[in-house]
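Asker: okay, sequence plus prediction incoming.
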Amino acid sequence: MKAWAIVEVAQPLQEIDLPTPEPVGQQVLLEVTHAGVCHSDIHVWEGEWDLGSRGKMRLLDRGVVLPLAMGHETVGRVVKWGPDAEGQGLEVGQIRIVFPWVGCGTCAKCKAEEDNMCLQGKALGIFQNGGYATHILVPEPRHLVDPGDIDPALAATYACSGITVFSAINKVMPMAPEEPIVLVGAGGLGLQAIAVLKAMGHKRIVSVDVSDEKLVAAREAGASDTLNASGEDAAKRLVALCGGPVEAIIDLVNGSQTARMCFDALTKGGKLIQVGLFGGELTVPLPLMAMRALTVRGSYVGSPKELRELVKIAQGGRLPGIPITREPMQNADSALQRLRAGKVTGRIVLTAEAA
């Protein structure tokens, strides 16, 4: 198979030939048709995450092996499967979304279909080859979801940005439709979050970014209010826009500056859900955490159950699509660099020649 892979950290992706995997056990081999280019891929390509005062988390020290085909937003066509997957509804040619946040497969979390919480995570596109390739090997049939009538390019984004925002939104619900929910970041995740909230019937959706262009896209996607957080007093301006301190904020950037703004804008009993991996840290006054009954909670992607639930919501066009730019798979490196430069609205989805 061909892969567009990291051969050396922070260097251009290279087109390489790898052996096409032969599925064993419950494994399923798919021919990739669509692969989304996610902001997390930039961190993987750079080889590290900024952990603030704890320094850098270097992926090569955590078991990542090069060369690596990234890509964790994948749709593909079923090709073959291992003998233990017989009788589980598989047919050659089926189009399926790939759930990428796989774990060890044997622990209590994996057995409960909370694979993303497995302590031995083996995510596709990070610890195993992912969708930037002609083929992808999936551990079990339960990691495949039928997209139904959803455009496969859009469906691919649900495997990461879709379930990431869906899982984060679930952590602040239920809320009255007219109560503001603040979304920090109007990139691919932010637009996806707006779409999910609209599909869930929420009315007051406040989008925050430092790019006027992205805020225009947020308005077009259905945000009721927007705020450019550049400059001074962003937290005060956010509180004023929302008509008072805020009950629910989802930080899709999650850097030191955005985290501080979000924390300072929370009302008593407010929840800050931290999703993004921009880097840095947040120092909080501990007495205020108790006196104001605040919640600061991380949210890491989502589970297979949430992916199936999200796809069910999206059937029949009930979940508005986000802007998608299709690019041939061989443009993987240039697509990644455009995203890194902040020049992408919505999502780039790489497509195979036959897709």
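Answerer: Nice, I can see it. Here the structure is a predicted model, which is why all the values come from computation and not from measurement.

Asker: rest of the way, CA atoms for contacts and neighbours
Answerer: OK.

Asker: surely residue 350 meets residue 36?
Answerer: Yes - between residue 350 and residue 36 there is a contact under Cα atoms under 8 Å: 6.0 Å.

Asker: now for residue 132: which residues touch it?
Answerer: 3-5, 35, 69-71, 125, 329, 332, 350 (Cα atoms under 8 Å, 6 or more residues apart in numbering).

Asker: okay, the residues you listed in TSV with distance to residue 306 next?
Answerer: Formatted as TSV, those follow (distance: Cα to Cα, whole Å):
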residue	distance to residue 306
3	29
4	29
5	29
35	20
69	25
70	22
71	20
125	20
329	28
332	28
350	24
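
Asker: residue contacts, residue 10?
Answerer: Contact partners of residue 10, counting by Cα under 8 Å, 6+ apart, are 45-47.

Asker: by neighbour count, which of these wins?
Answerer: Ranked by the number of neighbours (other Cα atoms under 10 Å), the contacts of residue 10 place residue 45 first, at 22 neighbours.

Asker: that one belongs to a strand?
Answerer: No - assessed with DSSP: H, G, I helix; E, B strand; the rest coil, residue 45 is helix; it does not lie in a strand.

Asker: how about it, nearest residue that isn't a chain neighbour?
Answerer: residue 10 (5.5 Å; Cα to Cα, 6 or more residues apart in numbering).

Asker: give me the element the one you found is part of.
Answerer: Using DSSP states H and E, residue 10 maps to neither a helix nor a strand.

Asker: next, residue 183: secondary structure please.
Answerer: Three-state assignment for residue 183 (three-state DSSP): strand.

Asker: which element is the nearest residue to residue 127 once chain neighbours are set aside on?
Answerer: Spatial nearest neighbour of residue 127, chain neighbours left out: residue 64 (5.2 Å); criterion: Cα to Cα, 6+ apart. For residue 64, there is no enclosing helix or strand under DSSP H and E.

Asker: got another, please set it beside the one above:
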Amino acid sequence: MRAVVMEARGGPEVLKPTEMPTPEPGPKEVRIRVRAAALNHLDIWVRKGVASPRLPLPHILGADASGVVEAVGPGVTAFAPGDEVVVNPGLSCGHCERCLAGEDNLCPRYEILGEHRHGAYAEYLVVPEVNLLKKPQNLSFEEAAAIPLTFLTAWQMVVDKLQVRPGDDVLVMAAGSGVSVAAIQIAKLFGGRVIATAGSEEKLRKALELGADEVVNYTHPDWFKEVRRLTGGKGADKVVDHTGALYFEGVIKATASGGRIAIAGASSGYEGTLPFAHVFFRQLAILGSTMASKSRLFPILRMVEAGKLKPVVGQVLPLEAASEGHRLLEERRVFGKVVLRVD
């Protein structure tokens, strides 16, 4: 099969189009013909060696995919060849205490497709049957591939961790990213008043078009003061953040007393300054968040099918241009998702 593999750790140039053996489905596994694969910042972290540094090479990246069922292994009952599907990228054992409690993203054997095993930058992909859902009929394959990882991440942050309710002021950092595009919409769905930040006027404009109520340019030195002004001096009740060290002290100062901050990444660096007095005196809650239970993709896709949530595709490239897609992500030149079309 055609695939793009990571031959070494390094820059986008380590991604090379090549031929790889076509995988065979085992018991309760399904092989899909990939039609689209979406890029995530996770792919960049794996490529650089920040995530999964001991991963055997060559490796196929890619957590998100949509496509058509091409073959099924023994014991598969929910899907048949020809079904159009979306891949749920979280992999777990399915029988431990965490999995049975619906907390499979806390499974001791939890893996993410493309990070811990071969992913979606390829013509074919084999995944467990439990990691597939039917593709909403109103979406293209490119739109469907743009949903899973970022919407799952945003759903857990906004709904499960932050517990956004009507009337909450919700600060969403880095509005142009895939997670934040999803978080803006989910926060609005649950009644929040969204203040979105970005580093360019174009991205701020697009955030408003997506539903944000207010926008702030976080490249300005005292951007957090504008957040407080927009909230009557109070600050944001709930915060969605994955921007990392560069902005973290500002995030703390932009949060209201008693507020909650959910963190799902650290794109500007992993070691930031934490002003402890703000945390304990103002009783802030800082919540780590990684992905979400596989079950959360069911309501997400229902909301997408009903038109209440929508994937935002910023750029579509052919599979062989994966390295260019990585450059677009790293240079923050896209609002929404970069998607590879697999013809």
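Answerer: Looks like it arrived, so ask away. Since the structure is predicted, the reported quantities are computational estimates derived from the model, not experimental observations.

Asker: picking up where we left off before, for the contacts of residue 10 of the first structure, which one is nearest residue 98 of the first structure?
Answerer: Of all the contacts of residue 10 of the first structure, residue 98 of the first structure sits closest to residue 45, with 21.0 Å by Cα to Cα.

Asker: just checking, the residue nearest to residue 127 of the first structure touches residue 124?
Answerer: No - taking contacts as Cα under 8 Å, residue 64 of the first structure lies outside contact range of residue 124: 11.0 Å.

Asker: which one of these two is surrounded by more residues?
Answerer: Set side by side, residue 64 of the first structure and residue 124 show more neighbours around residue 124, with 27 against 17, by other Cα under 10 Å.

Asker: that one matches what in the second structure?
Answerer: Alignment note (TM-score structural alignment): residue 124 of the first structure maps to residue 113 of the second structure.

Asker: how much space separates the nearest residue to its match once chain neighbours are set aside from residue 339 of the second structure?
Answerer: What sits nearest to residue 113 of the second structure in space, not counting adjacent residues and going by Cα to Cα, 6+ apart, is residue 63, at 4.7 Å. According to Cα to Cα, to the nearest Å, residue 63 of the second structure stands 12 Å off from residue 339 of the second structure.

Asker: hey, what's in contact with both of those two?
Answerer: 37-39.

Asker: by neighbour count, which of the residues you listed wins?
Answerer: Using other Cα under 10 Å as the neighbour test, these are led by residue 37, with 35 neighbours.

Asker: in terms of helices and strands, where is it?
Answerer: If you go by DSSP H and E, residue 37 of the second structure is part of strand 29-38.

Asker: buried ones in that strand?
Answerer: Neighbour-count burial for strand 29-38 of the second structure flags 29-38 (criterion: 16 or more other Cα atoms under 10 Å).

Asker: stretch 11-29 of the first structure too?
Answerer: For stretch 11-29 of the first structure, by 16+ other Cα under 10 Å, it's 12-15, 23-24, 26-29.

Asker: just stretch 304-314 of the second structure next, same as before
Answerer: Using 16+ other Cα under 10 Å as the burial criterion, the residues of stretch 304-314 of the second structure that qualify are 304-305, 309-313.

Asker: need the residues that contact it.
Answerer: Stretch 304-314 of the second structure has contacts (Cα under 8 Å, 6+ apart) with 136-138, 142-144, 146-147, 178, 181-182, 185-186, 189, 300, 303, 334-339.

Asker: rewinding a little: Serialize the buried residues of strand 29-38 of the second structure to a markdown table and add fields for distance to residue 206 of the second structure.
Answerer: Below are the buried residues of strand 29-38 of the second structure laid out as a markdown table (distance: Cα to Cα, whole Å):
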| residue | distance to residue 206 of the second structure |
| --- | --- |
| 29 | 40 |
| 30 | 38 |
| 31 | 37 |
| 32 | 34 |
| 33 | 33 |
| 34 | 30 |
| 35 | 27 |
| 36 | 24 |
| 37 | 23 |
| 38 | 20 |
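
Asker: identify, from the residues you listed, the entry nearest to residue 203 of the second structure.
Answerer: Of all the buried residues of strand 29-38 of the second structure, residue 38 has the smallest distance to residue 203 of the second structure: 19.9 Å, by Cα to Cα.

Asker: residues in contact with that closest one?
Answerer: Going by Cα under 8 Å, 6+ apart, residue 38 of the second structure touches 62-65, 142, 145-146, 337-340.

Asker: now whatever residue of the first structure lines up with residue 154 of the second structure: which helix or strand?
Answerer: Residue 154 of the second structure maps onto residue 165 in the first structure, with residues paired by TM-score structural alignment. Assigned by DSSP H and E, residue 165 of the first structure belongs to helix 163-170.

Asker: show me what contacts residue 297 of the first structure?
Answerer: Residues in contact with residue 297 of the first structure (Cα under 8 Å, 6+ apart) are 271-274.

Asker: which of those residues fall within strands?
Answerer: Judged by DSSP state E, strands contain the following of these: 271-274.

Asker: make a ChimeraX selection of the buried ones in the residues you listed.
Answerer: To isolate the buried members of these in ChimeraX, using 16+ other Cα under 10 Å:
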select :271,272,273,274
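
Asker: for the ones in strands among the contacts of residue 297 of the first structure, which one is nearest residue 134 of the first structure?
Answerer: residue 274 (33.7 Å).

Asker: now for the closest one: what does it line up with in the second structure?
Answerer: In the second structure, residue 274 of the first structure lines up with residue 263, judged by TM-score structural alignment.

Asker: wait, its match sits on residue 240?
Answerer: Yes - using Cα under 8 Å, residue 263 of the second structure is in contact with residue 240, at 6.5 Å.

Asker: shared neighbours, these two?
Answerer: Shared contacts of residue 263 of the second structure and residue 240, defined by Cα under 8 Å, 6+ apart, are found at residue 157.

Asker: circling back: okay if I get the buried residues of stretch 304-314 of the second structure as a markdown table plus distance to residue 232 of the second structure and secondary structure?
Answerer: Below are those laid out as a markdown table (distance: Cα to Cα, whole Å; DSSP: H, G, I helix; E, B strand; the rest coil):
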| residue | distance to residue 232 of the second structure | secondary structure |
| --- | --- | --- |
| 304 | 34 | helix |
| 305 | 37 | helix |
| 309 | 29 | coil |
| 310 | 31 | coil |
| 311 | 32 | coil |
| 312 | 31 | coil |
| 313 | 35 | strand |
